[in-house]
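Visitor: Dropping the sequence and predicted coords here.
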Amino acid sequence: MMNNPLLHFSGLPQFDQIRPEHVTPAIEQLLTESQALLDRLLADSAEPTWENFVHPLDDAEEKLSRAWSQVSHTNAVVNTPELREAYNTNLTKLTAFYADLSQNEALYAKFKQIRASAAFEGYSATRKKIIENELRDFRLGGAELPTDKKARFKEIQEELSALSSKFEENVMDSTDAFALYVEDASRLSGIPEDAKHAARDAAEKDGKQGWKFTLHFPSYMPVLQYADDRKLREQLYFAYATRASEFGKPELDNTGLIAQILKLRQEAAQLLGYANYAEESLVTKMAQSPAQVMDFLLSLAQRARPFAERDMAELREYAQRLGLDEMDAWDVAYVSEKLREERYAFSDQEVKQYFPEHMALQGLFRVISTLYGVEVRKSQAPVWHSDVGFYEIVDRAGQLIGQFYIDLYARDKKRGGAWMDEAITRRRKAHGIETPVAYLTCNFSAPVGGKPALFTHDEVITLFHEFGHGLHHLLTKVEEYGVSGIKGVEWDAVELPSQFMENFCWEWDVLQHMTAHVDTGAPLPRSLYEKMVSAKNFQAGMQTLRQIEFALFDMRLHCEFDPNGAKSALDLLLEVRDEVAVVFPPAYNRFPNNFTHIFAGGYAAGYYSYKWAEVLSADAFSLFEENGVLSEETGHRFWSEILAQGGSRPALESFVAFRGREPTLDALLRHNGMVEMTA
């Protein structure tokens, strides 16, 4: 057992050695050890203290968390049937273990004893916050429920865990299952050369003629955005919009899972004494109530609506100029790109040539170095795929601060989207500080035709966004496990550092140092940059309403919707669209069936967080606009008051400490060009 790589905790994960057969023995051993520790701690009659009680629990939790993060991460990025089976088998065991833990009255009593002790008053603010969080989480875990309700609550947690995993698998499998092979070159008119090159390579790998298009974003989006063949756009749009629905394989249809998940969430919330799941979800967030969230979203929708209606009217008028009397959902991206090219005299494709991967990364690292006085440098570690890079962040004295893996390209058997996750969390141990390690994952186009990978400006923004999450984890100065990095940060504030980073992607002082044309090496021309900035808020009204549509749907689904009623989740989405949308997809669109954020990704009754945190991030960035966009002094203040604090204090306190006041909407509206309507 000693040679099981998942039980190796003295250094970086051994990704080159992890196999599916390691998962069960490692998780079972760690669960057995954790249970033995728990039994010993609960049998100890000595008064519980931080040192004799909380610290050993953290040690056990850290080991289990580290081992499992390697399993869940590889399951998401190099999925195989064997790994998936091992993941799901052990997910059930872990869910049951944590459900038991959160309902353990003796354990709860020990934490209450610490809270009531004289020593508690002498604890640091960080330790006090951890104890308060623990007590809250016991209540949310059902520790105060009567025995019969505890059993049912635990059953629900286990069922929800399995259903969420299955939901995500169905989306991944239905995305991977689709392939469209095109042999007629005339159908590819308008599609950029690099996208065609990638499609031809993909077809060749399958031993087929022509070009292969898939539902992975780097393959799908260029077709929707550029293909002159309307039928081709429609084919791909239909396949994408109906993933994991009744239009595909019955075993991959998420419709029934949605209904089950919503019923179980509602039942669990009511067992705990909440009216609905949204109320329960907001206990750990900044927002106070579902009503407050919906008021926030609707007031933002009201501000955005005139801009969105203007955007849509312009688009319809332009579609007619292109000969499209009816503009359908598969035409919107195409018409938008054509209108933007005409209005601003540039295309995404033109800009993309200036962002080869090495320049984009170099520019990102330069921003970090300038703001925080640190250096990012290439390093070595075992990885899960040859695409993966590994880096370290060091201070001016060369002292290690943190490390991260970066996995940028889309591929089969890899979950879609972009995310950051924790590999190792910063904390103080007997031997000193354990430095944090992060995973940064995206789904961009891989290099083709002997050229480096080229990123669209939107992809550069995504890269900066995920790195913002990474910095929140890596630059923490908290030394206690429970609130280190992003741990313990309210969910609706966790997007602040990530959205904050996006702002730098629009600054000339940043972009001029991170661009080099892939063929000529020339930097981004100032004239093209100015066109990009002019186009920055192109369709901002439409995009804002789209996010509000998703957020309102999510909140109402978990607040007002009756999961046992006759109405479906899709029916509710149509009602929300009628209220706030200006874009109406076709009736066959099954967006809820692949909305992994809320059914498999932790954003349930929390999708509003993107807009909520955008208010915070825009307002935070406005201080940089006042003091100098790359001001090291303001950067260090942002680090010390927001990034360094982790979850050790309420996010609003951290924001006020940085900004000197509570947040306002003004900067967000200004950044989105929604300050005033012009005639």
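Guide: Thanks, I have the structure now. Residues are numbered from 1 along each chain as shown.

Visitor: Could you use CA atoms for every contact and neighbour count after this?
Guide: Noted.

Visitor: what's the helix or strand for Arg305?
Guide: helix 290-321 (DSSP states H and E).

Visitor: in that helix, what counts as buried?
Guide: The neighbour-count check on helix 290-321 (16 or more other Cα atoms under 10 Å) flags 290, 293-294, 296-298, 300-301, 303-309, 311-312, 315-316, 318-319 as buried.

Visitor: distance of the nearest residue to Ala329 once chain neighbours are set aside from Thr242?
Guide: The shortest distance from Ala329 to any non-neighbouring residue, by Cα to Cα, 6 or more residues apart in numbering, is to Pro585 (5.5 Å). Distance check for Pro585 against Thr242: by Cα to Cα, to the nearest Å, it reads 12 Å.

Visitor: Endpoints of stretch 342-350, how far apart?
Guide: Taking Cα to Cα, stretch 342-350 runs 13 Å from one end to the other.

Visitor: let's bring in a second one:
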Amino acid sequence: MTAAPTRFPVDDAAWPAFLTETVDANLDAARTHLATLKDGTTRTSAQVLDLWDAGDLALGRASAAAHLLAEVHPDADLRSAAEAGAQAAEDLGTERELDRDLWEVLAATTDDDLDADARRLREHVLRDFRRAGVDRTAEEREHLKALAQRCTELGLEFARNIREGARSITVRPEQLDGLPDDFRAEHAAGDDGLVTLTTEYPDLIPVRTYAHDASVRAALTSEYLRIGWPENAPVLAELLRLREERAHLLGYPDWPTYDAEVKMIGSGQAIADFVDRLDALTAEAAREDVGVLLARFRADDPQADAVTPADSLYYDQVVRREQYDVDAQEVRRYFRYDAVRTGVMETASRLLGLTFTRVEAPTWHPDVEVYDVASDGSAVGRVYLDMHPRPGKFNHAAQFPLVPGVVGRHLPEGVLVCNFSTGTLEHDDVVTFFHEFGHLVHEIVGGAQRWAAFTGVATEWDFVEAPSQLLEEWAWDPGVLRTFATDESGEPIPADLVERMRTADAFGRGAWTRRQVNFTALSYGLHATPPDDLDAYTADVDARFGPYAPLPDTHQVTGFGHLEGYGPAYYTYLWSLVIAKDLRTAFDDDLMDAEVGRRYRDAILAPGGTADAADLVERFLGRPTSFDAFEAWLATRA
């Protein structure tokens, strides 16, 4: 019998008890299942895997709820308690994989009479035991456990310092010249006559994009690039060092090699090779793009000698307005948050055969919306949209699992956490909405699995962005946009404006991709050979890849949140983009082809982690993936 959806407390005072019941009780259940596995009872391989799966599901539920609430709950004490629960869940996972007695129980199983999914589960479990170091001496295992637990602690601290590290500046009202009227109306001067601007996205992105005053752009961008400084510098340095030590103890030359072993890319050296390939593909295009921005910058300031991150968005939109007749402020009139939310959901509904029904249910904050998801009249999951910024909340955009979907036991539940304005959005925000919604539908559609380990977004981690990057394509389709992008009078966005937007989008593609190569090289290099000086190493990467000149006295690396979750694997975004551009070719000229959409859903999303990503792609495309579509996209110039 499938359990009911999560019931969150109505009373604030009930939250500590909810956390105990959801996290602690599930951790206790997981421990009980693991202890039962080691009680000496003779069991078939299928029975062993069933018990393992029960423990895995309980651990997954505890971990998901703890990690989510640590990032989104409005009460700081509850966030701290949830963070402790997340640490306990990660620690239990570490202890489980280093438990030699438990490993011997699993190793004694055979593939006899197991179906394909069960055999895959057994193979993955034994692989993970090996990668944890279960076959090492007792002393080595204890050391590996201590290292893993410390890495978890450091990772949580690193994320917390970013989440709670928002900064701000104050400016005079006239320094908001160039910003949209609705932004200025929402940013009235205080008693001191000054306007406060924060590093949260609803302030940061419009200021970087529209503020005529270069000093304001530079000041706010610089504060953004100091998030986590100085607290995260020693945290990151220790995390990198301990990851390297773990890799060496496990017999790997470095952490990227260890990390990549279970990903599509396969090896650390392959990441370095991927960076080199992208370096060659993007260097000239990026130089051309930045050259155009710098020339336009010098028309305003003849003394300008470089384009920095504080100038890049501003002059990008200036060039698009002047050379491609795309005024970003005109475009944003058509993207009101409520309409965008409805449009994204309706697009996914039509494409994938899903329905989203709003339901009234308690959550952790009044802003959160709840929707039940159905397919062909049957319930398939529940999703939560937590879409607007508030103090102490996760300050980027991501999808968080809440309940792992297992057939007959739990329907999947996922949470979209973003930081959009409640009013009008930039088109880039619309693209981000589609992207993150791609993760959300993957979590739900892939959440009907027999085994907890394979549910939802459980593919290789360097494939996980491909479905989301594919869904971004719908944010550029004129027919799709006309269904929800309307101005206040109800007039849809003109088709010719969308076409100009698409043409202008090709401008800056080289610089954008080059910036992603920069982040990719940084995340890989920091882990391949942890440097003594984090800022100096970041400067070296900037010097090689750019494409923009760094701002002085900033510390980008301490606010680079992906270094905690993705580690050396930021390459995932470009690796997945190569695949996403290839997947796009299956839709030809009709992105709303429901037949292709349903085939995509069934071939790519629905299997979850039950097959290798390369096999999923080949099933859908009828061939292995290639670089061709990505290279053609990158070569397209405005």
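Guide: Yep, it's here. What you see is a predicted model; the values in this text were computed from it and never measured.

Visitor: Distance-wise, check the residue nearest to Ala329 of structure 1 relative to Leu57 of structure 1.
Guide: For Pro585 of structure 1, the distance to Leu57 of structure 1 - Cα to Cα - is 50 Å.

Visitor: cool, and Lys149 of structure 1?
Guide: 26 Å.

Visitor: Ok, Gln70 of structure 1 next?
Guide: Taking Cα to Cα as the measure, Gln70 of structure 1 falls 20 Å from Leu57 of structure 1.

Visitor: between the two, which one's more packed in?
Guide: Just comparing Gln70 of structure 1 and Leu57: by other Cα atoms under 10 Å the higher neighbour count belongs to Gln70, 22 against 16.

Visitor: which position in structure 2 aligns with that one?
Guide: Mapped onto structure 2 by TM-score structural alignment, Gln70 of structure 1 lines up with Ala65.

Visitor: ok but Gln441 of structure 1 is inside a helix, no?
Guide: Check again: residue 441 of structure 1 is Thr, not Gln. No. Using DSSP: H, G, I helix; E, B strand; the rest coil, the assignment for Thr441 of structure 1 is strand, not a helix.

Visitor: shouldn't Ala86 of structure 2 be in contact with Glu71?
Guide: No. If you go by Cα atoms under 8 Å, Ala86 of structure 2 and Glu71 don't touch, sitting 10.8 Å apart.

Visitor: Give me the common contacts of these two.
Guide: The contact sets of Ala86 of structure 2 and Glu71 do not overlap (Cα atoms under 8 Å, 6 or more residues apart in numbering).

Visitor: just to revisit the earlier point, counterpart of the helix holding Arg305 of structure 1 in structure 2, which residues?
Guide: Counting by TM-score structural alignment, helix 290-321 of structure 1 corresponds to 268-299 in structure 2.

Visitor: mean distance, that stretch to its aligned residues in structure 1?
Guide: By mean Cα distance after the TM-score superposition for structure 1, the fitted stretch 268-299 of structure 2 averages 1.3 Å away from its aligned residues in structure 1.

Visitor: Can you mark which positions in stretch 552-562 of structure 1 are buried?
Guide: Leu552, Phe553, Asp554, Met555, Arg556, Leu557, His558, Cys559, Phe561, Asp562.

Visitor: Off-centre distance for that stretch?
Guide: Offset of stretch 552-562 of structure 1 from its chain centre (Cα atoms, centre = their mean, to the nearest Å): 21 Å.

Visitor: So what touches that stretch?
Guide: With Cα under 8 Å, 6+ apart, stretch 552-562 of structure 1 has contacts from 262, 266, 276-279, 290, 294, 297, 569, 572-573, 576, 598, 604-608.

Visitor: Only whichever of those are buried, select them in ChimeraX.
Guide: Buried members of those, defined by 16+ other Cα under 10 Å, are picked up in ChimeraX with:
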select :262,266,276,277,278,279,290,294,297,569,572,573,576,598,604,605,606,607,608
